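[1] with the input below, show me the fold.
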Amino acid sequence: MADTNHHQYKLLYFDTPGRAEHIRYIFAYAGVDYEDFRIQKEKWPELKKTTPFGKVPVLEIDGKPVAQSNSIARYLAKKFGLGGKDEWESLQCDVLVDTLGDLQASVMQVMKEPDPIKREEIRARVTKEELPFYLSKFEKIVKDNGGYSVGNDVTWSDLVFAVLLDQFESMYGKTALNGYPSLKNLKEKIHNVPGVKNYLEKRPPRSPLPRQ
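    Coordinates of the predicted model:
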């Protein structure tokens, strides 16, 4: 879907999926052109001073910078017809995206913990308790909903699911979603959308994420 208002978009983030990947998926799915500006690690300290709140991603819309990844994603989703067909579906998208954020925060705890003993304790808890708890609930939602997370068509929450499920497979192996066929099918369905598939084929290898 083209942006009928012909806005100029420039997305600023590091050369890694991180907090910007669902925004990139939204642009890819909608078929809307944007500049995917990937910040080099050595350039970040200087560029940081020019951002609204000292963090990225930042989306420049006709040169005006906007911060906060989910605020950006929600805005684009509404603009490109991915925000749900009514206010209730829009609310359900927000609920699922925020809940996915809770799960992602738990997973990130493992990566951020410097102490190896504590890190393994956190990893064990997340792997045995939190991942199965959340993924089983998400599995039921998608299964009961006929293959979508919200409504009967693709919304931005489906794209967020695809991004995070892909990251879980990267961390825990390709068998990580074997017990969750509906989630696995949702991820594959999004990844086979021509625009998303084309983006993934051209996506550069990820670089280490600098500290913000």
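
[2] make it CA atoms for all contacts and neighbour counts henceforth
    Noted.

[3] need the strands for the protein, in chain order.
    9-14, 35-39, 58-61, 64-67 (DSSP state E).

[4] could you redo these as JSON lines and give each row distance to Arg123?
    Converted to JSON lines, those look like this (distance: least, C-alpha to C-alpha, whole Å):
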{"stretch": "strand 9-14", "distance to Arg123": "26"}
{"stretch": "strand 35-39", "distance to Arg123": "30"}
{"stretch": "strand 58-61", "distance to Arg123": "31"}
{"stretch": "strand 64-67", "distance to Arg123": "31"}
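
[5] turn these into a markdown table, including distance to Leu177 and mean neighbour count.
    Shown next, in a markdown table, are those (distance: least, C-alpha to C-alpha, whole Å; neighbours: other C-alpha atoms under 10 Å):
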| stretch | distance to Leu177 | mean neighbour count |
| --- | --- | --- |
| strand 9-14 | 28 | 21 |
| strand 35-39 | 30 | 14 |
| strand 58-61 | 31 | 20 |
| strand 64-67 | 32 | 16 |
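
[6] and these: which comes nearest Gly101?
    strand 64-67 (16.9 Å; C-alpha to C-alpha).

[7] what number of residues lie near Asn185?
    Residues lying near Asn185 (other C-alpha atoms under 10 Å) number 17.

[8] and the strands of the chain: which comes nearest Lys197?
    The nearest among the strands of the chain, by C-alpha to C-alpha, is strand 35-39 at 16.3 Å.

[9] how far out from the middle of the chain is the closest one?
    Its chain's C-alpha centre and that of strand 35-39 lie 16 Å apart, by C-alpha atoms, centre = their mean, to the nearest Å.

[10] what's next to stretch 147-164, contact-wise?
    The list of residues contacting stretch 147-164 from outside it, by C-alpha atoms under 8 Å, 6 or more residues apart in numbering, reads 21-22, 25-26, 73-74, 77, 81-85, 89, 92-94, 96-97, 100, 104, 138, 141-142, 145-146, 182, 185-188, 190-191.

[11] ok, longest helix in the chain?
    helix 87-112 (DSSP state H).

[12] ok, back up a step: of the contacts of stretch 147-164, select the buried ones using a ChimeraX command.
    Provided next is the ChimeraX selection string for whichever of the contacts of stretch 147-164 are buried by 16 or more other C-alpha atoms under 10 Å:
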select :21,22,25,26,73,74,77,82,83,84,89,92,93,94,96,97,100,138,141,142,182,185,186,187,190,191
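
[13] show me the contacts of stretch 147-164 that map onto helices.
    Using DSSP H, 21-22, 25-26, 73-74, 77, 89, 92-94, 96-97, 100, 104, 138, 141-142, 182, 185-188, 190-191 are the members of the contacts of stretch 147-164 that sit in helices.

[14] to check against the first, give me the structure of this:
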Amino acid sequence: MGVPSLTEWPPWNTAGTPFTRRSGSAFGDWAVRKQSIPTGKVPILMVDGRPLAQSLAIARYLAKEVGLVPKDNLEAAFGDALADTIAEMMAAFYKNKMSSVTEDEKERKFNEEINPNIIRPLLGDLNKHLADRSWYSSGQMSWVDLMIAVEFGGLRKSYPKLLDDFPKVAGHVDKVMALPSISAWVKRRPDTFL
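    Next up, the predicted model:
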């Protein structure tokens, strides 16, 4: 899925806020439309006719709008730090996944470099962090809990044993995925390779 999907995997859906997802042909002539969008890339969030670009900026904005940011600024910053770290991890994963090398080489690089040097250390730290708490920060769900579920749940879809050594992370992903609004969305979303 990756960070762009976090903007679709709605923090706002947990609050029941309606939204409309548009993709592909919904933008009309993309070459023309692209010129009016900051950075010329998607995803974007239209708010009162103004386009907001960048996945993490969108997720943070929406989380603030629906109260999924810790009230304590330091706790919020720790969550932001984890979100940025997960985004960096996923960038390494996608760079490999989308590269032009053979599938065997992609799998070798994942197994020998990305998983042991990037993903597993992060999972180990996160597993320890979640050992004595229900949510990542402040005793209540935040947008970062959604990001944990989006990214590690997506990776687990491609690599079913990925979370086997990290039961707290696996349980956390399952707990978020079981939330009624998230569960309903997962059942109707488009299928992706993650």
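
[15] the aligned residue in structure 2 for Leu164 of structure 1: neighbour count?
    Aligned by TM-score structural alignment, Leu164 of structure 1 pairs with Glu151 of structure 2. With neighbours defined by other C-alpha under 10 Å, the count for Glu151 of structure 2 comes to 22.

[16] please apply the same query to the one 10 residues further on.
    Applying other C-alpha under 10 Å, we find 11 other residues in the vicinity of Lys161 of structure 2.

[17] do the one 3 residues further on as well
    Neighbours of Asp164 of structure 2 under the rule other C-alpha under 10 Å: 11.

[18] what does Leu11 of structure 1 correspond to in structure 2?
    Aligned counterpart of Leu11 of structure 1 in structure 2: none (TM-score structural alignment).

[19] tell me the contacts of the residue lying closest to Leu11 of structure 1 once chain neighbours are set aside?
    Spatial nearest neighbour of Leu11 of structure 1, chain neighbours left out: Leu59 (4.5 Å); criterion: C-alpha to C-alpha, 6 or more residues apart in numbering. Leu59 of structure 1 makes contact with 9-12, 65-67, 72, according to C-alpha under 8 Å, 6+ apart.

[20] aligned partner of Leu59 of structure 1 in structure 2?
    Matched by TM-score structural alignment, Leu59 of structure 1 corresponds to Leu45 in structure 2.

[21] ok, that match to Ala57 of structure 2 distance?
    10 Å (C-alpha to C-alpha, to the nearest Å).

[22] picking up where we left off before, mapping the contacts of Leu59 of structure 1 onto structure 2, which are still in contact?
    On the basis of both residues aligned by TM-score structural alignment, their matches' C-alpha atoms under 8 Å, what survives of these in structure 2 is 65-67, 72.

[23] distance check, whatever residue of structure 2 lines up with Glu130 of structure 1 against His129 of structure 2.
    Per TM-score structural alignment, the equivalent position to Glu130 of structure 1 in structure 2 is Ile118. If you measure Ile118 of structure 2 against His129 of structure 2 using C-alpha to C-alpha, the figure is 17 Å.

[24] tell me the one among the kept ones among the contacts of Leu59 of structure 1 nearest to Ala176 of structure 1.
    Nearest to Ala176 of structure 1 among the kept ones among the contacts of Leu59 of structure 1: Ile72, at 29.5 Å, using C-alpha to C-alpha.

[25] contacts only, for that closest one.
    23, 59, 66.

[26] compute the number of surrounding residues for the first one.
    The number of residues packed near Ile23 of structure 1 is 25, by other C-alpha under 10 Å.

[27] who's in contact with the counterpart of it in structure 2?
    Following TM-score structural alignment, the counterpart assigned to Ile23 of structure 1 within structure 2 is Thr7. For Thr7 of structure 2, the contacting residues are 43, 55-56, 58-59, by C-alpha under 8 Å, 6+ apart.

[28] try it again at 7 Å.
    55, 58-59 (C-alpha atoms under 7 Å, 6 or more residues apart in numbering).

[29] export these to JSON lines and tack on distance to Pro38 of structure 2?
    Shown next, in JSON lines, are these (distance: C-alpha to C-alpha, whole Å):
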{"residue": "Ser55", "distance to Pro38 of structure 2": "12"}
{"residue": "Ile58", "distance to Pro38 of structure 2": "13"}
{"residue": "Ala59", "distance to Pro38 of structure 2": "16"}
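
[30] and Thr51 of structure 1, how close does it get to Ser69 of structure 1?
    Using C-alpha to C-alpha, Thr51 of structure 1 is found at 13 Å from Ser69 of structure 1.

[31] kindly apply the preceding question to Pro45 of structure 1 instead.
    Taking C-alpha to C-alpha as the measure, Pro45 of structure 1 falls 20 Å from Ser69 of structure 1.

[32] the spatially most central residue of structure 1 and Lys140 of structure 1, how far apart?
    Structure 1 has His22 as the residue nearest its centroid, 3.2 Å off, counting by C-alpha atoms, centre = their mean. Look at His22 of structure 1 and Lys140 of structure 1: by C-alpha to C-alpha, they are 22 Å apart.

[33] returning to what we had before: is it possible to get JSON lines of the kept ones among the contacts of Leu59 of structure 1 that adds distance to Arg125 of structure 1?
    Shown next, in JSON lines, are the kept ones among the contacts of Leu59 of structure 1 (distance: C-alpha to C-alpha, whole Å):
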{"residue": "Pro65", "distance to Arg125 of structure 1": "39"}
{"residue": "Val66", "distance to Arg125 of structure 1": "36"}
{"residue": "Ala67", "distance to Arg125 of structure 1": "32"}
{"residue": "Ile72", "distance to Arg125 of structure 1": "32"}
